[in-house]
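K.L.:
Fold the following.
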Amino acid sequence: MKIAKATQNARQFIQIQCVRAALSGLAIAAVSSAVPLTPAFAQSFPISSIQIDGNQRIEDATILSYLRLERGKSATAGELNDAIQRLQRSGLFETVDVVPVGNRLVVTVTEYPTINRVNIEGNKRLKDADLIPLLKSQSRRVYSPATAEADAALLAEGYSQAGRIAATVTPRIIPRSNNRVDLVFEVAEGDVVEVERISFIGNRAYSDRRLRRVIESKQAGFLRSIIQSDTFVGDRIAFDRQLLRDFYLSRGYVDFQVLSSTPELTRQRDGYFVSFKVREGQQFKVGRVTTYSDLPEIDADEYHKVARLKDGEVYSPAKIENTITRMERLALRQGLNFVRVEPRITRNDADVTLDVEFALIRGPRVFVERIDIEGNATTLDRVVRRQFNTVEGDPFNPREIRDAAERIRALGYFSTADVNTRQGSGPEQVVVDVDVEETTTGSLGFGVSYGADAGASLSVNFKERNFLGRGQTLSFSFDTGSDNKNTSVDFIEPSFLGRDLSLGLNAYYRTTDSQYADYDTQNVGFEPSIEFPVSENGRLRLSYRISKDSIKNVNATTSNIIRRDESSAFTSALGVLYSYDTRRTGLNPNGGVLLRFGQQIAGVGGGLKYLQTTGLVSAETRVAREEVTLRAQFEFGANTRLTGNSRITERFFLGSSKLRGFDGAGVGPRDLTSANQDALGGNYFAVARLEADFPLGLPEEYGIRGGVFFDVGSLWGLDDTNTGTNAVPGAAVDDGFKIRSVIGVSLLWDTQIGPLRFNFSKALVKEDYDKERSFDLTVSTKF
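P.N.:
Purely as a prediction, here's the structure:
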């Protein structure tokens, strides 16, 4: 039945085709008499002329250049098709039609309209000023649907990077007169997709809480509307993997691996669960450390002495690199070029150690031909070039080039900085290519701060870190509070005279309305300085200060010790400050040390003559698998008057920032006979501060930690304790060395609007006239 029915349908189809052929036979005969019958693949069209219709802005010559067809020659159907494709791909025409009429080729086009203006609608999180410069579609250019779609995809990707992966961007056109259109990108931003939870699988040495502090991504907390780091960004996950690897390697886990990092979308599609699966391995320590050399001019024992690697300490790649750098620098100081230090690691799985042998070998004789710098539109070449210790013609040292690359990135002038090498004009020549992309280096900030000593204050500051592209820093700041005003201008030249000398110029104007006594102070000064390195982690600063220091508006009821200082005096002082800081440059990832010692001698001209000495010793370390941070600080100061009595503006005061648990100027010598029992300050102080902070078991993304502290110290010493009253001299003012001690607890809250610290304290040892402060809050924010 099916075969019979198919046969009947075929017969009907043939009959219909025969009728159609009969009706069109006359037309076929006419065409056959005019055009020879040839196969389709061999058909060609003679072109005697080309007629172009429909173009308004585009010149005929432009269209002919895309056609690539010549008059007087024949074109095949394939060549005509290629011409049509070229016109369409030009992006200039909405429609293209090429029709041969006899020997004439008629080209009819419809041009794309011109973009009148480009607008973005529906965007709230990302501003027009930031988005429109990224678009290729611009006003007064030809509209192209492909370009508009690409721009829409670019905008959607920008929202995806901001955590709004559900955002959609739709390009639409609004026709205008004279073949113009308005191009509008309609944005539906959607909600932010946050990281709801970050978990780790396979970690034993460190807790999830500790590892969450390592990575850049953060979990969403109750401040999710403010915190931006809890937004899910795919590229950030890859960066987190590297951060985890660096963290474990610096702590001796040489076999550490991130096996996987899996982001999973929640059922509601409004958040991600991110899990890192890791394999820690074992923690290796340094075994035997040796130094070997077969070069006759090198004494291996001498080089071994500069190694900062000891048997039994935790292995760290940073310590290896540091030792290599020290040895190669020693070779350069001895005039030995092309000496390379090759670390040879021997693994001992039985005792979980790594033997390290530093082999001093002869490297290839390669020289730096030139250093090419590209991409710096504003920054001068010399700013980048001075980061290199190597110049053209010097022996090529790969480590020096890598160190220079790190210094260039650390400048903060460039968003990207790539430093690569390639062969120069000969096999023994190397060209160093520096490719940078500049970024914004200026900032304008407004701030609000609060401290129990200074009260609330407002601040405005401007800072340009790359002034005129010279690598110089220019800053201006203005702070005003209820009791003080401070205006300062600073200028820093980091490479004075083309050397590693930092020249600083500081001018300031300060006024205070003392909270501790009824008088005002005014300080106007100028201080130039020079700072330079004296060791790997040590720096020395030399300065000179000239200032006018005034004490005025002293109330009649104020202490006579302060009243007799009411005057203006010029200070001319030389200063020296030495600092040694390993908190960021040291090799211990769990701690660091800060040492600071300074002296100022006034009397090189001016009316005041004194010697002031200050010092600070601070150490920090992490214990309990890096969950608990321990800090210890000792700070001291001594003011020695060379002639006469010290003024109150020269003496020290202990505020809550130095000795917690007491008011500002709450301890030390005090005139108990004055109406306000005025604080007088002291010529000497010494304070020791011990504290620890630790997690409270709250989610890490809240940034809340607990702390305990113990402070002990004293402020003492006056040149003259005579208050001018009938009291027995010295009885009204006790300037002796009296110990005060405080114990307390802290709540530390690291927020996006600034670090908050709540201190609750209790004085253990104090004097009757001291002024306590059992609660203290410090908050600072910039926006």
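
K.L.:
switch to C-alpha atoms for all contacts and neighbour counts from now on
P.N.:
OK.

K.L.:
so what's Ala42 up against?
P.N.:
Residues in contact with Ala42 (Cα atoms under 8 Å, 6 or more residues apart in numbering) are Thr76.

K.L.:
Let me know the secondary structure of the residue positioned nearest the centre of the chain.
P.N.:
By Cα atoms, centre = their mean, the chain has its centre lying nearest to Gly412, at 7.4 Å. With DSSP: H, G, I helix; E, B strand; the rest coil as the basis, Gly412 sits in coil.

K.L.:
Please provide the structure for the following sequence as well, for comparison with the first:
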Amino acid sequence: MFFLLIAMALTGLPEPASAQSYRFTDVRIEGNQRIEPGTIMSYAGIARGETVSAAGLNDAYQRILGSGLFESVEIEPRGSTLLISVTEFPTINRISFEGNRRIDDDVLQQVIESEPRRVFSASVAERDATRIAEAFNNAGRLGAQVTPRIIRRGDNRVDLVFEIFEGGLVEIERIGFVGNQVYSDNRLRRVLESKQAGLLRAFIRKDTFVADRIEFDKQVLNDFYQSRGYVDFRTTGVNAELTRERDGYFITFNIYEGQQFRFGEITTTTELGEVDPDEFRDALRVRPGVVYSPSVVENSIARLERLAIRKGLDFIRVEPRITRNDRDLTLDVEFAIVRGPRIFVERIDIEGNATTLDRVVRRQFRIVEGDPFNPREIRESAERIRALGFFETADVNAREGSSPDQVVVEVDVEEKPTGSLSFGGAFSSSDGFSLQAALTEENFLGRGQRVSLSLSGAEDNRVYRLQFTEPALLGRDLEFGIDVGYIETDNLDSNYDTDLVRFRPSLGFPVGERSRLNLFYQAESVNMEADYEEFTAPLPAVVTGSVISDEAGLGRVLTSSVGYTYSYDSKINGLNPNAGWRFQFGQEFAGLGGDNKFIRTTAKASAETSVLNEEVTLRASLEGGALTFSQGTSRVTDRFNIGGSIMRGFSPDGIGPRQYVDDGAGNVINDALGGNIYAVAKLEAEFPLGLPEEYGIRGGAFYDVGSVWGLDDSFASGASGIQYEDRSFRHVVGLSIFWNTPIGPLRFNFTKALEKEALDDEQKFDVTLSTRF
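P.N.:
Presented below is the predicted three-dimensional model:
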């Protein structure tokens, strides 16, 4: 009975329905104007006479619609004929942007995919709107909204309009740090690219919140601590909280500093028989006890590999092996000299340089085709190419060449404008207001040469100057330059005027890793005219017999000289990023023709260091010079005149030998004569004032001591009223306010002379402003 019931139930079930299918002998396409029927049939994938199911028709519909060429698609079987009706997307007539003020149309056009005379796609337009909104977000406009609109035109064309609501700027109200024990918040904020909103928020764009910039800030924080020996430093998190008014962010960096490590034992080892490890060890500059820095290790490796190349040792690699000593907080570094893979440079390909010549890029490489391949040298070459300043982007990559032991170095650059026409103004309390104009080309004719024409005029001086620089003469590290200038001065504080013509070619080259030598020839023609406008004719005897009047009587004097300048800078590949010193020494020998024969010697040494966890910067400098004539006679235009920036607290010619004569009849001359010898020592400290870091205001205090003395002028030897010819040192103390503004750095100096002479021209306050617009 059970099986009988089951059988009856099964016989009562309905038969499965057969799927509907179609067979078309003809396919008709309607509505297409630009798209060929064959293209539409290829998307449909249906052939005449082929049996197609209903699911197949749906798949064909999806393929045609998914092509992105049609606004709508209909597929309708009509007996043995398949009708495909399409509505093509219109073409874009033009693209416009409305409501944008912060970002120009040209910039937005580079962001979007849609282009005029291309097919309009609603999905592409939506993606473009998202990209435009992201561009405004990166500019700090987080509330930006973009809506794409179309305006129908004839012939199936549309105008694509992006309606933009920029919204307000979302600024960074505060940047804080959690976990920092060694360095203060103010010190760390100076490291970051992002800045807090301050008084100059209308000019500073780095105080807007940009998420990508936060990632960069994390990297520079890591570099900052790593370079100071904190090898365990890490950023554990960044919190960005939006204010209640949604117009600002509070950003907090959570960091872990760790302990500061120093270099421990420094050794060099090798298993190569042709390498003397002691010789390589002697080439290292790093010593135990120095604060550890990865850049110091990198520089040491580069130094050893360059030594290997000079010794003819190919395919040498230096591997640093670091041993950590937590007990004494040191890192032992073993520089292992090993044999690298035998890989050669097959060729160097350069692309993207439409203006810059290949040789300008190629000379940044220290290798040529056929040389052993060194990855470190390729990275350093890439940095040198970027440092040229000729390119927006510069990517250098290496790929396998025609064989596994060959490498092709590819250089892909994108050029940027290198010429500039600038107009500016400058003001100083000593020179007054001046206007400046300059036409500069940093990459003249794509040869990497620099040409500059500058004009400037102030109340008492006018300068016309042409400069040309070839940084790589004959393809070598030889910098050749020509400086031609014409200078007119109408000295408001002195009783003489001058006009000067100068021609100065020079040649500079390195003589060491941190030192450089510059050789020059100089031809200079100086005309000097006495200017005693305050006296009426005929001039009194005190004027006609003055030193200035006698020196001006020589008229135009031609000087032909050669000289050199040697400079050494310890910060080039230095071990300490917070300290360094610089030394400069030069001499000029006149007498190769001309009217004068003399030796001028100058020297300057300066040092700088940061203390108190880099909150305070200390600076010290010592400079001096001596002038010795053996033919002709020195004039005030030849001798040293100090003051102003050389020694604060006095006008540029405010101290030194003077001629002061009062004939008792109301005729007084008071002329600064300059001196043949000078010496100045300066001490300075720069420190925070407790103001918010975003204001860019810091304080300073300084102490200057110096003097200028000595006259061997035949005109002055028998003149009356000569004073301060001896070595009398002046002492000055002062306070400074440093203010970094978007239009340039400002410095205010308030000075007080502790020791001076009665006739010195003291300057108790000065401010300097330099700007370009």
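
K.L.:
Can you tell me the closest non-neighbouring residue to the residue nearest to the centre of structure 1?
P.N.:
Excluding the flanking residues, the one nearest Gly412 of structure 1 by Cα to Cα, 6 or more residues apart in numbering is Thr441, at 7.5 Å.

K.L.:
Return the residues in contact with Arg205 of structure 2.
P.N.:
So Arg205 of structure 2 contacts Ala139 (Cα under 8 Å, 6+ apart).

K.L.:
Which position in structure 1 pairs with it?
P.N.:
Superposed on structure 1 with TM-score structural alignment, Arg205 of structure 2 falls opposite Gln228.

K.L.:
Can you tell me the element its match falls in?
P.N.:
Following DSSP states H and E, there is no helix or strand that holds Gln228 of structure 1.

K.L.:
Helices of the stretch 651-773 of structure 2, residue ranges please.
P.N.:
Along the stretch 651-773 of structure 2, the segments classed as helices by DSSP state H, counting those that start in this stretch run 714-717.

K.L.:
related to what we said a few turns ago, the residue nearest to the centre of structure 1 -> structure 2?
P.N.:
Gly412 of structure 1 is assigned Gly389 in structure 2 as its aligned equivalent, the criterion being TM-score structural alignment.

K.L.:
Same check on Arg651 of structure 1?
P.N.:
Matched by TM-score structural alignment, Arg651 of structure 1 corresponds to Arg639 in structure 2.

K.L.:
Can you tell me how far its match is from Thr601 of structure 2?
P.N.:
From Arg639 of structure 2 over to Thr601 of structure 2 the distance is 12 Å, taken as Cα to Cα, to the nearest Å.

K.L.:
Identify the contacts common to these two.
P.N.:
Taking Cα under 8 Å, 6+ apart as the contact rule, Arg639 of structure 2 and Thr601 both touch Leu627.

K.L.:
so how far is Val368 of structure 2 from Leu304 of structure 2?
P.N.:
20 Å.

K.L.:
Remind me what the helix or strand in which Arg281 of structure 2 is found packs against, helices and strands.
P.N.:
Here Arg281 of structure 2 sits within helix 277-282, counting by DSSP H and E. Applying 3 or more Cα pairs under 8 Å, 6 or more residues apart in numbering; DSSP states H and E, one finds that helix 277-282 of structure 2 contacts strand 262-270.

K.L.:
returning to what we had before: tell me which helix or strand comes right after the helix holding Arg281 of structure 2.
P.N.:
Later in the chain than helix 277-282 of structure 2, the nearest helix or strand by DSSP H and E is helix 294-310.

K.L.:
What range does that following helix cover in structure 1?
P.N.:
Against structure 1, helix 294-310 of structure 2 falls on residues 317-333 (TM-score structural alignment).

K.L.:
Name the residues of the matching stretch that are buried.
P.N.:
By neighbour count with 16 or more other Cα atoms under 10 Å, stretch 317-333 of structure 1 contains the buried residues Lys319, Ile320, Thr323, Ile324, Thr325, Met327, Glu328, Ala331.

K.L.:
next one: stretch 137-144 of structure 1
P.N.:
Ser137, Gln138, Ser139, Val142, Tyr143, Ser144.

K.L.:
For the stretch 551-700 of structure 2, which segments count as strands?
P.N.:
556-569, 579-594, 597-611, 616-631, 658-662, 668-672, 677-688, 697-709 (DSSP state E, counting those that start in this stretch).

K.L.:
I'd like those written out as CSV, with mean neighbour count and distance to Asn749 of structure 2 added.
P.N.:
As requested, the strands of the stretch 551-700 of structure 2 are exported to CSV (neighbours: other Cα atoms under 10 Å; distance: least, Cα to Cα, whole Å):
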stretch, mean neighbour count, distance to Asn749 of structure 2
strand 556-569, 18, 28
strand 579-594, 18, 24
strand 597-611, 18, 20
strand 616-631, 18, 16
strand 658-662, 18, 26
strand 668-672, 20, 24
strand 677-688, 20, 12
strand 697-709, 22, 9
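
K.L.:
Including distance to Pro652 of structure 2, could those strands go into TSV?
P.N.:
Below are these laid out as TSV (distance: least, Cα to Cα, whole Å):
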stretch	distance to Pro652 of structure 2
strand 556-569	23
strand 579-594	22
strand 597-611	18
strand 616-631	16
strand 658-662	14
strand 668-672	10
strand 677-688	13
strand 697-709	12
